[in-house]
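> just a sequence and a predicted model for now, questions to come.
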Amino acid sequence: MGTPATDLLVDAFGRVRETVHDTVEGLGRRELTYRVDEQANTICWLVWHLTRIQDDHIAGVAGTEQVWLSEGWVERFALPLERHDHGYGHSSEQVASVDVDADLLLGYHDAVHARVVEYLQTLSDDDLPRVVDRSWTPPVTLAVRLVSVADDSAQHAGQAAFVRGIVNRAHE
């Protein structure tokens, strides 16, 4: 186990993983790609995007290659997007293009989650104040980046769970 701070981060990312699984498990492609309106994000896109952001940002601070690339997920998903795309600023058409089954989506999420936990467990309290991004004022520390990614992930997981609730009501 890590430090109390990193243990909290592991717990936070674990809660995101639980929400992702609770939201995605048992859904077919139709439910995963349901849109509340023509501009809304789908469960599939939200989970893919939050996972891509985790993968991109954690690989960035860890100095490793993204799981998306190193483990062949980009080829398995076969999306009509650039290899490094993670969904930020996507158009409605790009959101709709993220259409994969639950097993693939959860497989990628679990692979990224494992990498995130593995990385977090290497950290000490002395690592957390390290500046990882000087393009912001004030500069972003590792601690701030990790909390930001956990928060963004939790928000998107909650949005996906909300859409699942709408999907469930529509099929009652």
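All right, it came through fine. The shown structure was predicted, so the numbers you read here are calculated from the model rather than taken from an experiment. Numbers count the residues shown, from 1 in each chain.
> drop to CA atoms for contacts and neighbour counts, all remaining ones
OK.
> all strands for the protein, in order.
Using DSSP state E, the strands of the chain run over residues 131-133, 140-141.
> with mean neighbour count and distance to Val147 added, can I get the ones you listed in a markdown table?
Putting those into a markdown table (neighbours: other Cα atoms under 10 Å; distance: least, Cα to Cα, whole Å) gives the following:
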| stretch | mean neighbour count | distance to Val147 |
| --- | --- | --- |
| strand 131-133 | 16 | 13 |
| strand 140-141 | 17 | 10 |
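> CSV please, covering those and showing distance to Cys44.
Below are the strands of the chain laid out as CSV (distance: least, Cα to Cα, whole Å):
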stretch, distance to Cys44
strand 131-133, 30
strand 140-141, 30
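> can you pull the contacts of the spatially closest residue to Pro139 that is not a sequence neighbour?
Distances taken as Cα to Cα, 6 or more residues apart in numbering place Asp133 nearest to Pro139, at 5.8 Å, with adjacent residues excluded. Asp133 makes contact with 139-141 under the criterion Cα atoms under 8 Å, 6 or more residues apart in numbering.
> structure two is appended below for comparative analysis:
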Amino acid sequence: MDVIQRKEWNANHKKLTEIILKSEEHSQAIQLFLSQHALLHSSSVGNSGNPTLEDEVLIDLEEKLYREYPVANRDTKNSIVWHLWHLARIEDMTMNILIANDEQVSVKGNWTEKMNIDFCHSGNDMRDEEIAGLSKSIDFDSLIAYRQAVGRRTREIISLLEQGQFKKKVNKNRINRLFDENAVTQEAAWLADYWSKKTIAGLILMPATRHNYLHLNKCIRIKEKIQKRMKKSKGY
């Protein structure tokens, strides 16, 4: 995505914010969401054939550099793989627990074990040594496959929402599930409290879209900095 495409994404997100609670524009809101969401996962998820932000992150960078931690970036020190994992976890739990009241993709597909990690929380308030451990040990191919599975499931969930559901508040019992399933730790209880005040529309406008957009752009800035450093070390 170039600068013009990013401006278009932001303009469409603003439009989605304006129409998502209007019952008469329910179908249009879903279609606009699907278009926006497709640009935040690999192109295979949305089947649009257009390059996406995730494609931009994943192309032309060695796997070992995705794992680099800490990174020298002004707004994050976390590795690219941490950001991709964190995005998938947040989207998985908010869409599947809070909206659909269903099993998480991570549980259905046994993805935690496949990714070679031993915790299933959101990644918020992790200690440095935990982030370093995840960055080193997570199975990269399984991480990418998990992101794809989460993205596809999100599109199914939102496509099936009925008129008026965007206005519904998050059910308290579903917030409790986040803790019961260790998706959110007690140290990150603020996150569950934040979501508890949202409508379904609010979850769609942040965890499923804007949150992905912000973190993927962080990944791209990390990637560009790493590539610039590599070129400099080689005397380019």
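Yep, it's here. Quick caveat: nothing in here was measured; it's all calculated off a predicted structure.
> looking at the contacts of Asp133 of structure 1, which is nearest His90 of structure 1?
Closest approach to His90 of structure 1 among the contacts of Asp133 of structure 1 (Cα to Cα): Val140, at 24.8 Å.
> residue in structure 2 paired with the closest one?
Alignment note: Val140 of structure 1 maps to Lys198 in structure 2; criterion TM-score structural alignment.
> what is the neighbour count of the aligned residue in structure 2 for Asp125 of structure 1?
In structure 2, the residue paired with Asp125 of structure 1 is Gln163, using TM-score structural alignment. For Gln163 of structure 2, the count of nearby residues is 14 (other Cα atoms under 10 Å).
> Gly165 of structure 1 and Asp99 of structure 1, how far apart?
19 Å (Cα to Cα, to the nearest Å).
> which one's more surrounded, these two?
Higher neighbour count among Gly165 of structure 1 and Asp99: Asp99, with 20 against 12, using other Cα under 10 Å.
> contact partners for the more buried one?
29, 32-33, 44-45.
> mean deviation, stretch 153-165 of structure 1 versus structure 2?
Compared with structure 2 after the fit, stretch 153-165 of structure 1 shows a mean deviation of 0.9 Å (mean Cα distance after the TM-score superposition for structure 1).
> got the contact list for that stretch?
Contacts for stretch 153-165 of structure 1 (Cα under 8 Å, 6+ apart): 15-16, 19-20, 22-23, 31, 36, 42-43, 46-47, 50-51, 54.
> mind redoing it with 7 Å?
16, 19-20, 23, 43, 46-47, 50 (Cα atoms under 7 Å, 6 or more residues apart in numbering).
> structure 2: matching residues for that stretch?
Taking TM-score structural alignment, stretch 153-165 of structure 1 hits residues 212-224 over in structure 2.
> centre of the chain to that stretch, how far?
How far stretch 212-224 of structure 2 lies from its chain's middle: 12 Å, per Cα atoms, centre = their mean, to the nearest Å.
> what residues of that stretch count as buried?
Residues of stretch 212-224 of structure 2 classed as buried: 212-213, 215-216, 218-223 (neighbour count, 16 or more other Cα atoms under 10 Å).
> on that earlier part again, for the contacts of stretch 153-165 of structure 1, pick the one with the most neighbours.
Ile43 (30 neighbours).
> map that residue onto structure 2.
Checking TM-score structural alignment: Ile43 of structure 1 goes with Ile80.
> and the gap between the residue lying closest to that match once chain neighbours are set aside and Asp60 of structure 2?
Spatially, and ignoring its direct neighbours in sequence, Ile80 of structure 2 is nearest to Tyr66 (5.0 Å; Cα to Cα, 6+ apart). Distance check for Tyr66 of structure 2 against Asp60 of structure 2: by Cα to Cα, it reads 11 Å.
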